[in-house]
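Engineer: coords please:
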Amino acid sequence: MSEPTVDSSRMRTLVHSDDLDETREIISSAYSPYELRVLDNAQGFSAWYAEGGFPGVTLSALSYGAETLVAPEPLTSYLLVCQVVHGSVRVLSPGREERVVDAGDTYVLDPYRTFRVHWAPGARMTTIRLSRDTVERAAADALGFEEPVRARFTLGGAVSSAAAGTWAGISAAVQREVLDGGIARTSPLLASQLTRTAAAALMEAHPLITPDPEIRHTGAVAHPAVRRAMQLIEEQADQPLTLSDLACAARLSPRALQEAFRQHLNTTPLTHLREIRLERAHRELLAADGDGRVTVTQIAYRWGFSNLGRFAASYQHRFGNPPSQTLRT
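Structural biologist: Okay, here's the model as predicted:
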């Protein structure tokens, strides 16, 4: 029995066997307890399983050499994004959905229901495992909720070809880090960023089932998030803040933060930042002596206005006179 053509030099092989009971025991320990049955040609059964990863992500590779049924118990604490790399599998959630997944396609197994997966002989798959907590926080960001959200997914593929391409790129980056021995293993910051990016990309790429109606939406809970962004603006308005910086402070996705600002302040985060900077520049111009030691250019640059003409126009629109006149007052 030969291993699948996957560069496993950076992965740990846990199963390379034609023993059904041994395979069931080891993979149950790696994932969760599950039923494993050979449906046809028991003599042809074989299994190969290897895994690797970095903090926050586990990458696995798995192959069965005979027609096989896998029926795991609910995953409970994690989620799997599965990509078929050879052959096909038929995955179903009893009484709900069923889908045949061919090579190159992906599907998601979430922690909240049971699944059955029928493997065609020789099918191979890779999985990216993310913790339930990571995915639930990403779902909250994507949907504009303050608290973590039960992230339940349909068995459908990516929502569009563009989304599929984005997920493929993120998945490839994760696999490179594992298979090529990247620095995510030893860099907690990079591991954390890549894990969050993978979870955020998953939210955009695969169809979520609408959350339970009792979960409060942005309209009910966005004030704390908006306040967090506003606090960062108040404290660091002179710094080169980006929408991503504000969203990170708010613990929302950039899109959700923009929606929250529109709903509660009838503006956008960057417009609010610009208004605060204008106000700070106005205060400095009023406080300056006008003796030439302080210039409009210096104050404009200090508050992030690199285009002096645009600064002057915005300032006059806001305060009714040009900044040079305020400085001379």
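Engineer: switch to C-alpha atoms for all contacts and neighbour counts from now on
Structural biologist: Fine.
Engineer: what helix or strand is the spatially most central residue of the chain on?
Structural biologist: Central residue of the chain (Cα atoms, centre = their mean): Ala200, 1.8 Å from the mean position. Assigned by DSSP states H and E, Ala200 falls within helix 188-205.
Engineer: and that helix, what does it pack onto?
Structural biologist: In this structure, helix 188-205 makes packing contacts with helix 132-143, helix 161-179, judged by 3 or more Cα pairs under 8 Å, 6 or more residues apart in numbering; DSSP states H and E.
Engineer: Apply 6 Å and report the result again.
Structural biologist: If you count contacts as 3 or more Cα pairs under 6 Å, 6 or more residues apart in numbering; DSSP states H and E, helix 188-205 packs onto helix 132-143.
Engineer: Just list what the helix it packs on packs against, helices and strands only.
Structural biologist: Secondary-structure packing of helix 132-143 (3+ Cα pairs under 6 Å, 6+ apart): helix 188-205.
Engineer: Compute the inter-axis angle for the helix it packs on and helix 161-179.
Structural biologist: 150 degrees (axes from the mean of the first three to the mean of the last three Cα atoms, to 10 degrees).
Engineer: circling back: ok, the residue nearest to the centre of the chain - contacts?
Structural biologist: Contact analysis of Ala200 by Cα atoms under 6 Å, 6 or more residues apart in numbering lists Ala138.
Engineer: The same query, at a cut-off of 10 Å, please.
Structural biologist: Residues near Ala200 by Cα atoms under 10 Å, 6 or more residues apart in numbering: 134-135, 137-139, 141-142, 167, 194, 253.
Engineer: Distance check, Glu177 against Pro55.
Structural biologist: Going from Glu177 to Pro55 by Cα to Cα, to the nearest Å gives 11 Å.
Engineer: Could I get the buried residue list for the helix holding Ala200?
Structural biologist: Buried residues in helix 188-205, counting neighbours by 16 or more other Cα atoms under 10 Å, are found at 191-192, 194-196, 198-205.
Engineer: Give me the nearest residue to Arg132, chain neighbours excluded.
Structural biologist: Excluding its sequence neighbours, the residue lying closest to Arg132 (Cα to Cα, 6 or more residues apart in numbering) is Tyr78, at 4.4 Å.
Engineer: Show me where the chain has its strands.
Structural biologist: In the chain, the segments counted as strands under DSSP state E are 12-17, 34-40, 47-54, 57-64, 67-72, 78-86, 88-93, 97-102, 106-109, 116-119, 124-131.
Engineer: Let's compare: structure for the following, please.
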Amino acid sequence: MAREVARTCFATRDQEEARGFLDRAYGTSLRARGELAGRSLRHERVSVGALAWEELVVPGELSYACDPLDRIVFSMPTEGLLDLEIAGQANRAGRGGIVLNTPGASFRGSSSDLTTEAITLDPTAVEKVALMPLDEHKGKVGFTGTRPVNTGEARRWLATTAYVRDVLTGPGAVTPLVAGELARLVAATALAAFPHHRGFPARAADRNDATGDTFRRVLEFIEDNAHRDISIADIAASVPITPRAVQYAFARHANTTPLAHLRRVRLARAHAELRAADPLTTTVTAIAAKWGFAHPGRFATLHRTTYGVAPSTLLRQAV
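Structural biologist: From the prediction side, this is the model:
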């Protein structure tokens, strides 16, 4: 069953209506000032679970004095200029630039004939990817900068978010597993691309907890819950141990990572379903999405590499 994808579109030439919409859309008082220069403000958003993609067109010159947001927002202008001062850090971004807005930080700025894409993310998605135990206090992971750490990571971020946009706005179903994988992909890429601190240090006990018994229990949990949207934090909580201990257990006993193992389990489930499915009532794309593989081409390559046969061929042979 596909997780509900919310799609909204808005356009107006009315100045007051535009300002009111911006406040509602971002859940804060932007206190926008300026003129739309007789053209339409336009906004499109596609959201599912912890993740959203949006595009905002703000013609003319506007300025903002904003209250803190409750989500992480990554702005990526495609036209015009965006100037933001976030927690004392000044940022100017044009086409190809990236600015990170962290939750809880007031900001102000201005825009000039701006068209920008943005990715917004629930902070808990980052905490889970950063190996935070589910019972730890929130706020242990914090971004300390508003720009990528280098040009290579900036390019990787833009390529990743373009892929996420294409999946969210494309015709395919966004299943619960696909939605979860996309959120974790964005969170992991953000942690690599932007400076941050993690308040949860490694502990000596994590390696001691990575026993054979722990590993067997973790494998059981994954086998029983591969159909659900689970993270390393969820896997760890089932034992319970820390997420780092789960990673140590897989490195020690299987020379792999927990998420790589989970992906193999899901691939095996998709393979079995392809063998048993009716090609008249289902498709490779639908089965791949059900098991968390958003990109049909990448799924086909992985399946062919693992099983020596294209998934489309296997489906056609199904009885």
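Engineer: TM-score of the superposed pair?
Structural biologist: Superposed pair, TM-score by TM-score structural alignment, normalised by the length of the second structure: 0.63. Supporting alignment: 238 aligned residues with a Cα RMSD of 3.7 Å.
Engineer: Adding mean neighbour count as columns, could you present the strands of the first structure in JSON lines?
Structural biologist: Supplementary listing: the strands of the first structure in JSON lines, determined by neighbours: other Cα atoms under 10 Å:
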{"stretch": "strand 12-17", "mean neighbour count": "17"}
{"stretch": "strand 34-40", "mean neighbour count": "17"}
{"stretch": "strand 47-54", "mean neighbour count": "23"}
{"stretch": "strand 57-64", "mean neighbour count": "23"}
{"stretch": "strand 67-72", "mean neighbour count": "20"}
{"stretch": "strand 78-86", "mean neighbour count": "20"}
{"stretch": "strand 88-93", "mean neighbour count": "20"}
{"stretch": "strand 97-102", "mean neighbour count": "16"}
{"stretch": "strand 106-109", "mean neighbour count": "23"}
{"stretch": "strand 116-119", "mean neighbour count": "20"}
{"stretch": "strand 124-131", "mean neighbour count": "22"}
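Engineer: Can you say which of those strands is nearest to Val226 of the first structure?
Structural biologist: strand 124-131 (27.0 Å; Cα to Cα).
Engineer: Average offset of that closest one relative to the second structure?
Structural biologist: In the superposition with the second structure, the average deviation recorded for strand 124-131 of the first structure is 0.9 Å (mean Cα distance after the TM-score superposition for the first structure).
Engineer: just the angle between that strand and strand 88-93, please?
Structural biologist: Counting by the same axes, to 10 degrees, strand 124-131 of the first structure lies at 40 degrees to strand 88-93.
Engineer: which bit of the second structure covers strand 124-131 of the first structure?
Structural biologist: Strand 124-131 of the first structure corresponds to residues 115-122 in the second structure, going by TM-score structural alignment.
Engineer: again, but for stretch 285-301 of the first structure
Structural biologist: With TM-score structural alignment applied, stretch 285-301 of the first structure matches no range in the second structure.
Engineer: Start and end of that stretch, how far apart?
Structural biologist: End-to-end distance for stretch 285-301 of the first structure: 13 Å, by Cα to Cα.
Engineer: returning to what we had before: give me every residue that touches the residue nearest to Arg132 of the first structure.
Structural biologist: Per Cα under 10 Å, 6+ apart, neighbours of Tyr78 of the first structure: 31-32, 109-112, 129-135.
Engineer: Which residue range of the second structure does stretch 166-175 of the first structure align onto?
Structural biologist: Following TM-score structural alignment, the aligned partner range for stretch 166-175 of the first structure in the second structure is 156-165.
Engineer: once aligned to the first structure, how far is the matching stretch on average?
Structural biologist: Once fitted to the first structure, stretch 156-165 of the second structure is off its aligned match by 1.5 Å on average (mean Cα distance after the TM-score superposition for the first structure).
Engineer: which residues are in contact with that stretch?
Structural biologist: For stretch 156-165 of the second structure, contacts defined as Cα under 10 Å, 6+ apart pick out 46, 51-54, 74, 76, 96-98, 117-119, 148, 151, 153-155, 166-168, 170, 179, 182-183, 185-186, 189-190, 192-194, 294-295.
Engineer: buried stuff in it?
Structural biologist: Within stretch 156-165 of the second structure, the residues that qualify as buried are 157-158, 160-161, 164-165, counting by 16+ other Cα under 10 Å.
Engineer: Likewise for stretch 207-217 of the second structure?
Structural biologist: Buried residues in stretch 207-217 of the second structure, counted by 16+ other Cα under 10 Å: 207, 209-211, 214-215, 217.
Engineer: Out of those, which sit inside helices?
Structural biologist: The helices, defined by DSSP state H, take in 207, 209, 214-215, 217 from these.
Engineer: now those residues as TSV including distance to Leu267 of the second structure?
Structural biologist: Below are those laid out as TSV (distance: Cα to Cα, whole Å):
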residue	distance to Leu267 of the second structure
Arg207	29
Asp209	28
Thr214	24
Phe215	21
Arg217	21
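Engineer: What residues does the closest residue to Met125 of the first structure other than its chain neighbours make contact with?
Structural biologist: Excluding the flanking residues, the one nearest Met125 of the first structure by Cα to Cα, 6+ apart is Val84, at 4.4 Å. By Cα under 10 Å, 6+ apart, the contact list for Val84 of the first structure reads 61-63, 101-107, 123-127.
Engineer: And Val84 of the first structure, what's its match in the second structure?
Structural biologist: Aligned by TM-score structural alignment, Val84 of the first structure pairs with Pro77 of the second structure.
Engineer: What's the separation between its match and Leu267 of the second structure?
Structural biologist: From Pro77 of the second structure over to Leu267 of the second structure the distance is 37 Å, taken as Cα to Cα.
Engineer: now do Glu55 of the second structure
Structural biologist: Distance from Glu55 of the second structure to Leu267 of the second structure, by Cα to Cα: 34 Å.
Engineer: Mind putting the buried residues of stretch 207-217 of the second structure into JSON lines with distance to Phe143 of the second structure?
Structural biologist: Converted to JSON lines, these look like this (distance: Cα to Cα, whole Å):
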{"residue": "Arg207", "distance to Phe143 of the second structure": "27"}
{"residue": "Asp209", "distance to Phe143 of the second structure": "29"}
{"residue": "Ala210", "distance to Phe143 of the second structure": "30"}
{"residue": "Thr211", "distance to Phe143 of the second structure": "33"}
{"residue": "Thr214", "distance to Phe143 of the second structure": "32"}
{"residue": "Phe215", "distance to Phe143 of the second structure": "32"}
{"residue": "Arg217", "distance to Phe143 of the second structure": "34"}
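Engineer: just to revisit the earlier point, and the residue nearest to Arg132 of the first structure, how far from Gly56 of the first structure?
Structural biologist: Distance, Tyr78 of the first structure to Gly56 of the first structure, by Cα to Cα: 11 Å.
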